[in-house]
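*Asks:* What would the 3D arrangement of this be:
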Amino acid sequence: MSSHLQAHAAELAHGFSLCELAEGLGHLDMDGADDVLIMGICDDSRHAKPGYAMLCLPRAEGRASEFAESARELGATAIISVGIPVDTQLPSLHLDSMGQAGTLLRRMFKTEQAGAHLYGITGTDGKTSVTWMLREALSRYQQQPVWSTGTLGLMRSSDDIRDIGNTTPSLLTMHAMLAEACREHVHSVVSEISSHGIAQSRIAGLDFRTAIWTSMGHDHLQDHGGYGPYLAIKAGFVCDCGSHGGNVIANADHADIRERAPASSRWYGHGLSRDDVDMGWEQELPGMLRLRSRGEEVVIEDIPLGDFHAENVACVALILMVSQDIGLQELPELLSGITAPPGRMQDVLAGYGQVFIDYAHTPEALERCLRAARKLARNRLIVAFGCGGERDREKRPQMGEIAVEFADAVWITSDNPRGELPAVIASEIEFGMQKPYRAEVHLQLDRDKAIGEAVAALAEGDILVIAGKGHEAYMEVCGRRMPWSDAEAAEKYLRRKNSGTGLVSEGEDICA
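*Replies:* Model (predicted):
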């Protein structure tokens, strides 16, 4: 079941006077504020109601007064602004920082002493998989529901998933979610923490007791001013958690994480004989993982395919040991048979094992995905992928270079071109493919046809990876999101191939 949960407005369990909310936080304007009772809060003026306070955040600068007036016309009784001026006739509370706004929301939702253990997972790649696996493992261990938020939405259970709009949703949504979790007596909440969520303070006031840093690579650099600021944003989140006494779990195999994570971090890394990590891991066979900690070893069986998933499971293992005081010998029972989220090295026809879809949309993720797939291929490795429009352009030639280095055949196609021309994006991908190509390269900008052609090219022992979109159910073109599924397209063409029916016309071959 899927429903929507973006808390542009939330009712409170009981009312607060504006003065009560303002105590010790900010500057209160206008006489009569003592008599103002706040019964709810909204961060979108269209959701204002009588008795509600309108929360004006910094991103509303320039239009905050307009939004405040719209909220007043719908019955709002107060304005709460954060770091921006608001011209309003309503009683108003002016806060200097998002930190104060977070404290205010904890006060309003009565979650100052929230019992839920908040886990925050950041990193360029691996966030969604670690979040999924940790939720599943904690549910097994605690024998009760564990909630998670992230790319896939708010998961209260495997059949109760709610859309939250962004990987890390708005400040109000995060606090409303925590309040709901507290009412439901949920003991653990696992959240993906994106760079945008950190930079825009969408997690202000939330007390993360465990922070996890999974990886560091290239993504969203255009939004943060380059790699350095992007790295600093991630480091700031985990260091803040560590400085307040929280646990920090970090990946020792990334030099930048090694340098920037706090000294108190607990480390996991590839290799069983190393003495610089708290948890070492090795994968001797697909679907099996060996873990070593403090001289002891265990084997975890029946895990998702791919070295990167072995690393994700090792991360989850260390999180469980550190945050829940679980012994190494208890881990096989908790982690054997653990699953991966949709679109992460997902076998399109379960058990068929020839076509996989994966969300890999960064150079690092694509390389890891193709390395894993190479181990499964008895013959050729084929990849179909593209790059998103209006996103980090630096990664396009890098991903092209990786594709021809690790695959035997490559289909360059479209992937959420947004407002850019797909042909331009494809040419920038191709720019990284040094000639003569080390692989067979095709251009087919129609993603459906590209998948059909790649499936048609499959021979016995070949593996096809369709990368970039994973679980996404849309293709974004010129501001519109149109329905799309890599898995459905691949399954359609696989079934046609297996039944001997026709596939699609061939695309433009750009081999040298």
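
*Asks:* CA atoms for contacts and neighbours, from now on please.
*Replies:* OK.

*Asks:* List the buried residues of the lengthiest strand in the chain.
*Replies:* When the chain is parsed with DSSP state E, its longest strand is strand 9-17. For strand 9-17, the neighbour count (16 or more other Cα atoms under 10 Å) marks 9, 10, 11, 12, 16 as buried.

*Asks:* Go ahead and confirm the fourth one touches residue 110.
*Replies:* No - if you go by Cα atoms under 8 Å, residue 12 and residue 110 don't touch, sitting 9.2 Å apart.

*Asks:* hang on, the earlier thing: list the buried residues in the following helix or strand past the longest strand of the chain.
*Replies:* With elements assigned by DSSP states H and E, the helix or strand that comes after strand 9-17 is helix 18-22. Buried positions in helix 18-22, judged by neighbour count with 16+ other Cα under 10 Å: 18, 19, 21, 22.

*Asks:* Could you also give me the structure for this second sequence? I'd like to compare it with the first:
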Amino acid sequence: MRVLKDILYKVEIDAVVGNTSVTINKLQFDSRKVELNDAFVAIRGSISDGHEYIAQAIDKGALAIICEELPKEIVNGVTYIKVGNAQQALAFMAANYYDNPSEKLKLVGVTGTNGKTTIATLLYNLFTKAGFKVGLLSTVKVMVAENAFDAVRTTPDSITINDYLKQMNDEGVEFCFMEVSSHGIDQHRTTGLEFAGGIFTNLSHDHLDYHKSFAEYRDVKKRFFDELPASAFALTNIDDKNGQVMLQNTKAQKYTYALKSYADYKAQILENSFTGLLLKVNDQELWTRLIGSFNAYNILAIYATAELLGLENLESLKIISELNSVSGRFQYIISKEEKITAIVDYAHTPDALKNVLETINSIRTKNEELITVVGCGGDRDTTKRPKMGHIASALSTKVIFTSDNPRTEDPDKIIEDVEAGVEPQNFKKIVSVTNRKQAIKTACQIAGENDIILIAGKGHETYQEVNGERSDFDDLKIVTEFLNELNK
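*Replies:* Sure thing, here's the model as predicted:
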């Protein structure tokens, strides 16, 4: 329970109708969840407009309405707050409602196209192993110290974020690592949070179904760093051409990391194999179980962040060497008889797929086949589909195009879009199998001794969404079962 005027702190208010001294039960932006004495925030979304449900919210007992446009009918006893941006208002209100929990721990946000989940999760594991109580807000799961919760989206809504952060406060959590998506930034889900630091990983083609251009996508990411306080740190991958852009207007203390450029935190790959990486990190050698140059960047970001948060370097290096890969990120198994290596990775963007395939090609002997199973999600950015097809067919010896999460789209049409990127000299490499399970089975059947299978796109996901319905589907589990059958 909170007094309405108290939770309106920092909200830019255009008009007030009614009494702001009323006591509010909960905040809601979904009218279906409204209960007696709740405050309902009317959000304009891409699918529906919360303003259309104001009357419904009042009927269910809403005591206050926060909206961008006052309704024609004003109900006595209900307080109306007119604001310029309801999403921003909701974020400030949520932070105030939960007593600004981000200020009571060190919150670090990780943003970029690829690597967010790996960096945030490994930082959670690193600091947990170092003896701290730690929180995690990620695509894969939410952790409140040792308590795990299912994740619904990369960056939750602002009420959910602050609710979890308050639970972390109650559990004595000292550090929280959070994935920050471009959608989350653009929709003000992270507004009102006090960040102790921000990490930029890289920027490549993604989410152009939502953002109108790559420049807009970049500038939304940049806005996260623009809003960091002077007390925070801003850590950026300077090898990425957009890395310096992120630091242009930030008030935070600036730090850089790189494999190829001069930087505050520098790494060199000494060895790269399917068993791990040997790195030289700021003149200290480090062995890690993670694989590939993209993970060298992730490890460097983790090492730098640990130092910036006060962890002793030798301790963090020791713990980093013990960390395992994150669920669905370059997870692999090797069959007992044929020694077929199956790799499952979340690579669902052109750059991520290219990184994974180049990593495999840099390690393999070239005497074996590299069979890639890949598709693209439906109802998402269509412009990346031919790029995915081009990269998969150019960097693999055989490719099976299949379904990812078609959602409401025709999966065969999605595959046609992917195939459009294949160059003529690579036509003979490709085959299309719409059913993803059958595609994985086909890859296992055509694989020979020591061959490598990459199953890309879904990674940690344990479902497949077809025609709006989700069914159980786990790439790693399915390929393991098929490889075990071959060994019988």
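
*Asks:* just to revisit the earlier point, what packs against the longest strand of the first structure?
*Replies:* strand 37-42, helix 98-109 (3 or more Cα pairs under 8 Å, 6 or more residues apart in numbering; DSSP states H and E).

*Asks:* What's the first helix or strand after whichever strand in the second structure runs longest?
*Replies:* As assigned by DSSP E, the longest strand anywhere in the second structure is strand 265-273. Moving toward the C-terminus from strand 265-273 of the second structure, the next helix or strand (DSSP H and E) is strand 276-281.

*Asks:* Next, the residues that contact that following strand from outside, please.
*Replies:* For strand 276-281 of the second structure, contacts defined as Cα atoms under 8 Å, 6 or more residues apart in numbering pick out 265-272, 285-292, 296, 300.

*Asks:* Could you give me the PyMOL selection string for whichever of the residues you listed are buried?
*Replies:* A single PyMOL command is used to select the members of those judged buried by 16+ other Cα under 10 Å:
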select buried, resi 265+266+267+268+269+272+286+287+288+289+290+291+292+296+300
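
*Asks:* returning to that earlier point: what is the orientation angle of the longest strand of the second structure with strand 276-281?
*Replies:* Strand 265-273 of the second structure runs at 160 degrees relative to strand 276-281, counting by axes from the mean of the first three to the mean of the last three Cα atoms, to 10 degrees.

*Asks:* now strand 265-273 of the second structure: how far from the chain's centre is it?
*Replies:* 25 Å (Cα atoms, centre = their mean, to the nearest Å).

*Asks:* same thing with stretch 62-76 of the second structure?
*Replies:* Using Cα atoms, centre = their mean, the mean C-alpha position of stretch 62-76 of the second structure is found 35 Å from that of the whole chain.

*Asks:* can I get the buried residues of strand 9-17 of the first structure in JSON lines with distance to residue 151 of the first structure?
*Replies:* Formatted as JSON lines, the buried residues of strand 9-17 of the first structure follow (distance: Cα to Cα, whole Å):
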{"residue": "9", "distance to residue 151 of the first structure": "22"}
{"residue": "10", "distance to residue 151 of the first structure": "22"}
{"residue": "11", "distance to residue 151 of the first structure": "26"}
{"residue": "12", "distance to residue 151 of the first structure": "27"}
{"residue": "16", "distance to residue 151 of the first structure": "34"}
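
*Asks:* Nearest to residue 387 of the first structure among the residues you listed?
*Replies:* The shortest approach to residue 387 of the first structure among the buried residues of strand 9-17 of the first structure belongs to residue 9, at 35.4 Å (Cα to Cα).

*Asks:* List the residues that contact that closest one.
*Replies:* Applying Cα under 8 Å, 6+ apart to residue 9 of the first structure gives the contacts 40, 41, 42, 43, 44, 47, 48, 172.

*Asks:* what do you get if the cut-off is 6 Å, keeping everything else the same?
*Replies:* Applying Cα atoms under 6 Å, 6 or more residues apart in numbering, we find residue 9 of the first structure in contact with 41, 42.

*Asks:* Same check on the one 3 residues further on?
*Replies:* By Cα under 6 Å, 6+ apart, the residues touching residue 12 of the first structure are 39, 40.

*Asks:* Please pull up the equivalent of it in the second structure.
*Replies:* Taking TM-score structural alignment, residue 12 of the first structure has no aligned residue in the second structure.

*Asks:* No further queries at this time; thank you.
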